[in-house]
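Trainee: Below is the sequence, then the predicted model.
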Amino acid sequence: MRVIAVVSPLGGSGRTTLTAHLATLLARQGQPCLAVELSAQNLLARHLGMQEPSALGWAPLAAAGRWWADAAFENTEGVGVLPYGKAPPEAADALHRQLQVQPRWLQDQLELLDVPEACTVVLDTPAWPSPLAQAALRCADAVLVTLEASARACADPAAVQAMLAEAAAAPADQGVLVTRFDPRRVSHRDALQALRAQWGERLIPYTLHEDENIPRALARAMCVGSFAPQAQSARDLQGVCNWLTGPRLAPPSMLATGAGRP
């Protein structure tokens, strides 16, 4: 299987949104795909069709010593989903202690999954340096870092470098994605330019624009590609998926993102 970790040192940078949409787009291309939620926010299943956050999840099962994949389900798009579930804080503490004793615990659990050989597993992580985010980095073949278009995302590139240094994925399989970009805002344009200067070729040549269709789709337990397929965000997400799975070429419109417009 191929494992993709969606990570960030920042909360609210779109990791869950990206995980859900990448999994859906991959499934639509006919690729077996499993989305695994490592974040206690427990919102991934909402993006993938459930009207309410999932009560059953892998975290309470694993904390009780049971097989974690018993919480998995498949949505109407054919995406396998393994939600975090509703777990008390002590369950998370138990999982973190497990990772200290067995650093390969997550990798071992993934390898035991009964999935097709060509399956892609997309990991939605809590903010780094959470132990589960660190575990995801250790077992991922590819890493996508989400950084919103803001001053705080530009403030500490050394922290992101330290995060990527933990990753098992080769540098060529590590990408930085700018999210929540509104070209009408000067601060966002300035942040995009700063992030381009900081990350150079590691910056994915697609920018995920701020789009009201994303929260509207979430309110209906849908992905934006189904809710509003012509939306800017739907096109952005398809571009990211294409970059991840195909030739990593810049889109023709890379210089026309609005970054230099008043």
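Mentor: Received, thanks.
Trainee: can we go C-alpha only for contacts and neighbour counts from here?
Mentor: Noted.
Trainee: Leu56 contacts Ala71, doesn't it?
Mentor: Yes. With contact taken as C-alpha atoms under 8 Å, Leu56 and Ala71 are classed as touching, separated by 5.8 Å.
Trainee: Next, show the common contact partners of these two.
Mentor: Common contacts of Leu56 and Ala71, defined by C-alpha atoms under 8 Å, 6 or more residues apart in numbering, comprise Pro83.
Trainee: All the strands of this structure, residue numbers only.
Mentor: Remark: strands assigned in the chain by DSSP state E are 2-7, 33-37, 73-74, 80-82, 120-124, 142-148, 174-179.
Trainee: Between those strands, which one is closest to Leu61.
Mentor: Closest of the strands of the chain to Leu61 is strand 80-82, at 11.6 Å (criterion: C-alpha to C-alpha).
Trainee: I'd like the distance between Ala92 and Leu244.
Mentor: Going from Ala92 to Leu244 by C-alpha to C-alpha, to the nearest Å gives 31 Å.
Trainee: one step back: most neighbours per residue, which of the strands of the chain?
Mentor: Counting by mean count of other C-alpha atoms under 10 Å, strand 33-37 has the highest mean neighbour count of those, with a mean of 27.
Trainee: helices and strands around that strand, which ones?
Mentor: Using 3 or more C-alpha pairs under 8 Å, 6 or more residues apart in numbering; DSSP states H and E as the contact test, the elements touching strand 33-37 are helix 15-28, strand 80-82, strand 120-124.
Trainee: Check it against this one:
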Amino acid sequence: MLTLIAVVSSAGGAGRSTVTAHLAAQLAYASHPVVVLELDAQNSIGSVLGLREACGKGVLSPGVAPDCWHSVLCDTPAGVPLLPAGRTDPTTLAALVQWLQQDTGGLRRQLDALGLAPGTRVLIDTQRLPDMAAQAAVAAADLILGIVPVTTTGYVTQPDLMAACAGRVQMVPNLAAANSSFNNDLLHLMQARAGEAVVPLRIHRDEAISTMAANGKTLANAGFGSQAALDFARLAAWLMRATTPDEVLDRSGRGEK
């Protein structure tokens, strides 16, 4: 059975695509089956996963119906299979949103039809809420990861994110600066407001992320020793625990962690 994970935010510049790509690469590096579905019309996540050119055809492209998604599934240098957005237009986007809204089980059904390995985590990269395709991904998801930048904008829009996800979101603080007292204060306010809905870790600002992007590599494959690489390893471990049934965790000896 597939596990659908919507990656969303209510703040611009939150880092949804960056977090999605590096988290997926970390899961693949740890030999966990993972696929990225890109519902963001910017069509940029392929470059973070190491593709040299943007994908011309994808799930948002004219002429690519949901039952033809297998034709655009591609491998990436990061070892993460990608269903790219591709080039799109307003008419095609509107048609996809209509399908997602009217056929509530359609997204999972089409992903199941790809024949992915059992237990595959499908990370769904979305546009900023309240985008309607993002809302449909939220409705279909087994887990919602809300990317919240540790900035004033992130703090102000945090309630919007919580409301849009109807209390189901697990928030990942991003762009944290441990050496900034103001940044730490903002993080504490976010944690106080949302409690256990905030994942017990943070993704730090790290020049390694920009360096990896410039070289077409991911932290999992080339960012050894960086703070951000450690952060994503921790996030991947948290995600696996959060999306693995308790009885499986118990049998594996990790149920008490």
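Mentor: Right, received. Where do you want to start? Computed from a predicted model, the values in this text were never measured in an experiment.
Trainee: Make a markdown table from the helices and strands packed on strand 33-37 of the first structure and add distance to Glu166 of the first structure to it.
Mentor: Below are those laid out as a markdown table (distance: least, C-alpha to C-alpha, whole Å):
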| stretch | distance to Glu166 of the first structure |
| --- | --- |
| helix 15-28 | 18 |
| strand 80-82 | 24 |
| strand 120-124 | 16 |
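Trainee: Out of these, which is closest to Arg220 of the first structure?
Mentor: Proximity to Arg220 of the first structure, assessed across these by C-alpha to C-alpha, is greatest for helix 15-28 (13.8 Å).
Trainee: neighbours around Ser180 of the second structure, how many?
Mentor: 10 (other C-alpha atoms under 10 Å).
Trainee: tell me the contacts of it?
Mentor: Contact analysis of Ser180 of the second structure by C-alpha under 8 Å, 6+ apart lists nothing.
Trainee: circling back to that earlier point, okay, the strands of the first structure in CSV with distance to Ala158 of the first structure next?
Mentor: Output for the strands of the first structure, formatted as CSV (distance: least, C-alpha to C-alpha, whole Å):
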stretch, distance to Ala158 of the first structure
strand 2-7, 15
strand 33-37, 26
strand 73-74, 38
strand 80-82, 32
strand 120-124, 22
strand 142-148, 13
strand 174-179, 14
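Trainee: What are the contacting residues of stretch 55-75 of the first structure?
Mentor: Residues outside stretch 55-75 of the first structure that contact it (C-alpha under 8 Å, 6+ apart): 48-49, 80-88, 91-92, 94-95, 113.
Trainee: ok, 10 Å please
Mentor: 24, 33-40, 42, 45, 48-50, 54, 79-88, 90-96, 98, 109-110, 112-114 (C-alpha atoms under 10 Å, 6 or more residues apart in numbering).
Trainee: and Ile203 of the second structure, what pairs with it in the first structure?
Mentor: Superposed on the first structure with TM-score structural alignment, Ile203 of the second structure falls opposite Leu208.
Trainee: so how far is Thr16 of the first structure from that match?
Mentor: Using C-alpha to C-alpha, we find Leu208 of the first structure at a distance of 13 Å from Thr16 of the first structure.
Trainee: ditto for Asp124 of the first structure
Mentor: With distances taken as C-alpha to C-alpha, Asp124 of the first structure is found 6 Å from Thr16 of the first structure.
Trainee: Pull up the overlap in contacts between the two.
Mentor: Contact criterion C-alpha under 10 Å, 6+ apart; residues shared by Asp124 of the first structure and Thr16: 6-7, 35, 37-39, 44.
Trainee: for those, which one is nearest Val143 of the first structure?
Mentor: For those, the nearest to Val143 of the first structure is Val6 (6.0 Å; C-alpha to C-alpha).
Trainee: hang on, isn't that closest one packed against Asp141?
Mentor: No. Val6 of the first structure is beyond contact range of Asp141, at 11.3 Å (criterion: C-alpha atoms under 10 Å).
Trainee: Just the angle for the longest helix anywhere in the second structure relative to helix 16-29, thanks.
Mentor: Longest among the helix segments of the second structure by residue count, using DSSP state H, is helix 227-242. Orientation note: helix 227-242 of the second structure sits at an angle of 70 degrees relative to helix 16-29 (axes from the mean of the first three to the mean of the last three C-alpha atoms, to 10 degrees).
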